[in-house]
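Student: coords please:
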Amino acid sequence: MPLPLLALMLGVFCVGTAEVVIAGVLPEMSADLHVSIPTAGLLVTGYALGVTIGGPVITLLTTKWARKALLLGLMGVFIAGNVIAALAPNYGTLMGARVFTSLSHGTFAAVAWHVAALMSPPDKQATAMAKIALGFNFANVLGSPIGTFIGQQFGWRSTFVYITVFAVLCLLLIQKFVPSALSTESDTAEEGASLREQMKVFRKGSLQLSMLITVLAQGAVFTTSTYLAPLLRDVGDFAPAMVAILLIVFGIGSVLGNILGGKGADANVMRGVLRAQTALLAALLLFWAAAPHQIPAIVALFVFGAAGFSIIPALQARILAVASAAPALALSANVSAFNLGNGLGAWLGGTTIDLGFGVRSVTLTAALATAIALLLSVAMWARGRQQSPDLPPLDTSTTGTPLTQKTP
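Tutor: Okay, here's the model as predicted:
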């Protein structure tokens, strides 16, 4: 991986790890801070709300900043927030530190994706964005387990020290390897636009529909992934000790899917979106059929991981294609859409179980959400064809055409 992309990917790894690692050290935090585990769990909720709400706002307010300076500033905020969290004397201070830290998350991820696209040839932009998204994969597969282990062995405060060390390394890599001159015509136009002009990008029906598809597709992934442990143990009859190993299989699949999703979107953005969602639908149905049988279930788990994470670069490439007037703002809003999808998925899966359908049925609920997202994607493509009949079949951006080009 080129060093500039590695620096950005490491930054995404840091913010992704900060979001999910708390779940692994909740008992330690609860005991040390003298709060209940559900109260300690609100530290995850507070961070997620900060990402969802703060990301687009911070992005909008920092549009005129140079991209590299903005990345450095956001990582500085992230480092400061984690230092405060490590030193927090009580729960209230820790919650404030978590919310403060989260304000850097959405904008950093969005700007990192945008900068990766700007640094890449037109026919490699989605692949570059997929490499940045690998940071989120590694946050789940490596960052969170390592942070949990450190927190359990040396105290929960050491988990924040661990995150801070990687964040400082990321800051140094960005300073050294990410170029300062990144502006394109569309980027310059965005920097010169007023807040009101940038907000107009959300009036586009294609952007609104793309973000709704993100919520539904990501929601489908989390409807199942949130309940993987009971699904594997209660339906697949795997031993509890095997679940951690099987989650590594899921993580390996997610890394592969992320790369393939980027390559597919490079060739043709809209076709990449449709293929990723079709693969996710097929994977979920396969998982439902294979869940009670251990060997097929392992295969289905790997396929689900690959299909589930192939949607991320495809959907982000689509957002970049339809929001040329304010790409960073739109990408940041789509990060919020991914977070909304996470919450929606967890709720859908829990509701499915509470209604008495059983944990295996979460895969069918997820398949239904995916089918709706797929139908909306087909409708979006058909609408684009009506507005621009000269578009090639299933195409909004072909090889050699920059994703930042204005499209229907």
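
Student: drop to CA atoms for contacts and neighbour counts, all remaining ones
Tutor: Will do.

Student: residue ranges of the helices in the stretch 1-150 of the chain, please?
Tutor: Counting by DSSP state H, counting those that start in this stretch, the segments of the stretch 1-150 of the chain that form helices are 3-20, 26-33, 37-61, 67-87, 91-102, 105-118, 125-138, 144-154.

Student: name the residues of the last one that are buried.
Tutor: Judged by neighbour count (16 or more other Cα atoms under 10 Å), helix 144-154 contains these buried residues: 144-148, 150-152.

Student: just put these in TSV and tack on distance to Asp123.
Tutor: Formatted as TSV, these follow (distance: Cα to Cα, whole Å):
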residue	distance to Asp123
Ser144	33
Pro145	35
Ile146	36
Gly147	37
Thr148	39
Ile150	41
Gly151	43
Gln152	45
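
Student: and the furthest pair within those residues?
Tutor: Comparing all pairs in those by Cα to Cα, the longest separation belongs to Ser144 and Gln152, at 12.0 Å.

Student: ok, Lys124 - contacts?
Tutor: 117, 263, 266 (Cα atoms under 8 Å, 6 or more residues apart in numbering).

Student: ok, now Pro240?
Tutor: By Cα under 8 Å, 6+ apart, the residues touching Pro240 are Arg233.

Student: distance of the nearest residue to Thr148 once chain neighbours are set aside from Phe136?
Tutor: In this structure, Thr148 finds its nearest non-sequential neighbour in Gly24, 5.0 Å apart by Cα to Cα, 6 or more residues apart in numbering. Going from Gly24 to Phe136 by Cα to Cα, to the nearest Å gives 17 Å.

Student: so which of those two has more stuff around it?
Tutor: Per other Cα atoms under 10 Å, whichever of Gly24 and Phe136 has more neighbours is Phe136, with 27 against 18.

Student: let me know whether that one touches Phe13 as I believe.
Tutor: Yes - the pair Phe136 and Phe13 passes the contact test of Cα atoms under 8 Å, sitting 5.5 Å apart.

Student: how about this one, so we can line them up?
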Amino acid sequence: MPLSLYLLALAVFAMGTSEFMLAGLVPDIAANFGVSVGAAGILTSAFAIGMVVGAPLMAALARRWPARIALLGFVLAFAVAHTVGALTTSFVTLLVTRVIAALANAGFLAVALSVAATLVPANQKGRALAVLLSGTTVATIAGVPGGALLGTLLSWRATFWAITLLCLPAAVGIMTAIPAHAGVTGQDTSAGRSLRTEIVQLTTARLSLVMLLGALVNAGTFATFTFLAPIVTDTAGLGELWVSVALVLFGSGSFVGVAVAGRLSDQRPGIVIGVGGPLLLLGWLALATFAAQPVALLFLVFLLGSLSFALGSTLITRVLYEAAGAPTMGGSYATAALNIGAAGGPAVAAVTLGGHAGAVGPVWVSSLLVALALLIALPLLRVIAPRDRQVIR
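Tutor: Predicted coordinates for the structure are as follows:
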């Protein structure tokens, strides 16, 4: 894999850390600005919504820019938003910076996904996606716990400064290592496809189907991941320190899952979906059943991180293949599918927290969402993951 892919992954690492670390900083932010924890939680929702809306919007805006300039612009905008956020004394201003950061993140990821697919041979999109998404998985392993620790030792503002600093080498790397002709933005759009033509691709059955499946699996992943802390402390009865351990285990599993799927999702996606999908469902059901057992909980958290990201990244790879007719917008479709799930899953799961199931309610939501995805996917497996060719036009 080319060096440029790993530099893009560095930026994805910074952005993923920013997106996920906020959950551990909300109480401190609320106290600092004199608002309720619930009000401070809006910062997380604003970021998720900004990602969903921003992916197609920013990709459409940047589709006629040279890819290298678009990527650099989004990284610098992300860094500036965090600098302003670290300095502000206004909660409203902080909220605005989160929306701007989300738009920049969405734009970067949408362009980066499209660019990554052009930096490798046509039959290696899955491996390229695995490298790119490794930035997100490493963020869950190291970035999020590190950000939480930095916030505890110094302040939540220090974590914002750290994100700004991480963006700087990524920006330098983009300018020096990303080829000027990389990607399909800018001048390549004149070769043929209008924005309307690319948007029409969303009406194709296969693309819509794999986007739906990707959103459902990702919703299941984040339904439980978002509320993992109360499962660890309330259901399993472990101390707060074990929350970080569980998060690291989940992140480590996700890294393994993406790495393995990257080897299979190009040539054998059917194996990942047909075998990994049922195993993932069984894993969620096992977690809902044995969450009160600490050893079983920690083992299953690692396993589910692996299976969730293996299946999810494979489905997102299928989005890139099926969106081949939308070269500048395909990355935004993949990004939107990811973040619709990331925003919708926790929203549904939150409703169950006050119910009979208690802290494991979100795990049952994850089980139902994956079951629904399998009910749709398994009968259509040869359509979703054709054996003889990877892109069907």
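
Student: quickly find the element holding the spatially closest residue to Ile273 of structure 2 that is not a sequence neighbour.
Tutor: Here the nearest residue to Ile273 of structure 2 in space, its sequence neighbours aside, is Leu311; by Cα to Cα, 6+ apart that works out to 6.1 Å. Per DSSP states H and E, Leu311 of structure 2 falls inside helix 294-322.

Student: ok, Ile340 of structure 2 next?
Tutor: Ile340 of structure 2 is part of helix 330-352 when elements are defined by DSSP H and E.

Student: mind checking the SS state of the nearest residue to Val378 of structure 1 once chain neighbours are set aside?
Tutor: Distances taken as Cα to Cα, 6+ apart put Leu274 closest to Val378 of structure 1, at 7.5 Å, once the chain neighbours are dropped. Under DSSP: H, G, I helix; E, B strand; the rest coil, the three-state class of Leu274 of structure 1 is helix.

Student: count of neighbours near Leu274 of structure 1?
Tutor: Look at Leu274 of structure 1: counted by other Cα under 10 Å, it has 22 neighbours.

Student: what are the buried residues along stretch 347-366 of structure 2?
Tutor: So, applying 16+ other Cα under 10 Å, buried residues of stretch 347-366 of structure 2: 347-350, 352-353, 359-366.

Student: kindly report the same for stretch 152-168 of structure 1.
Tutor: 152, 155-164, 167-168.

Student: grab the nearest non-local neighbour of His86 of structure 1.
Tutor: Not quite, residue 86 of structure 1 is Ala, not His. Using Cα to Cα, 6+ apart and skipping residues adjacent in sequence, the residue nearest Ala86 of structure 1 is Arg157, 4.7 Å away.

Student: what's the average distance of the helix or strand encompassing that neighbour to structure 2?
Tutor: Per DSSP H and E: Arg157 of structure 1 is located in helix 156-177. For helix 156-177 of structure 1, the mean deviation from structure 2 after alignment is 1.0 Å (mean Cα distance after the TM-score superposition for structure 1).

Student: after that helix comes which helix or strand?
Tutor: With DSSP H and E, the next secondary element past helix 156-177 of structure 1 is helix 185-192.

Student: any idea how far the helix holding Ile340 of structure 2 is from the middle of the chain?
Tutor: A distance of 9 Å separates the centroid of the chain from that of helix 330-352 of structure 2, by Cα atoms, centre = their mean, to the nearest Å.

Student: that helix packs against which elements?
Tutor: Helix 330-352 of structure 2 makes packing contacts with helix 42-62, helix 91-118, helix 205-225, helix 294-322, helix 361-377 when contacts are defined by 3 or more Cα pairs under 8 Å, 6 or more residues apart in numbering; DSSP states H and E.

Student: centre-most residue in structure 2?
Tutor: Leu338 (5.7 Å; Cα atoms, centre = their mean).

Student: tell me who's in contact with that one.
Tutor: Taking Cα under 8 Å, 6+ apart as the test, what Leu338 of structure 2 contacts is 214-215, 218, 316.

Student: equivalent range in structure 2 for the helix holding Arg157 of structure 1?
Tutor: Alignment of helix 156-177 of structure 1 against structure 2: residues 156-177, by TM-score structural alignment.

Student: who's in contact with the matching stretch?
Tutor: 3-4, 7-8, 10-11, 14-15, 17-18, 25, 28-29, 68, 71-72, 75-76, 78-80, 82-83, 85-87, 147-148, 150-151.

Student: could I have the buried ones of the residues you listed as ChimeraX selection syntax?
Tutor: Buried subset of the contacts of stretch 156-177 of structure 2, written as a ChimeraX selection, criterion 16+ other Cα under 10 Å:
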select :4,7,8,10,11,14,15,17,18,25,28,29,68,71,72,75,76,78,79,80,82,83,85,86,147,148,150,151
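
Student: distance from stretch 40-47 of structure 1 to structure 2 after superposition?
Tutor: After superposition onto structure 2, the mean distance of stretch 40-47 of structure 1 to its aligned counterpart is 1.6 Å, using mean Cα distance after the TM-score superposition for structure 1.
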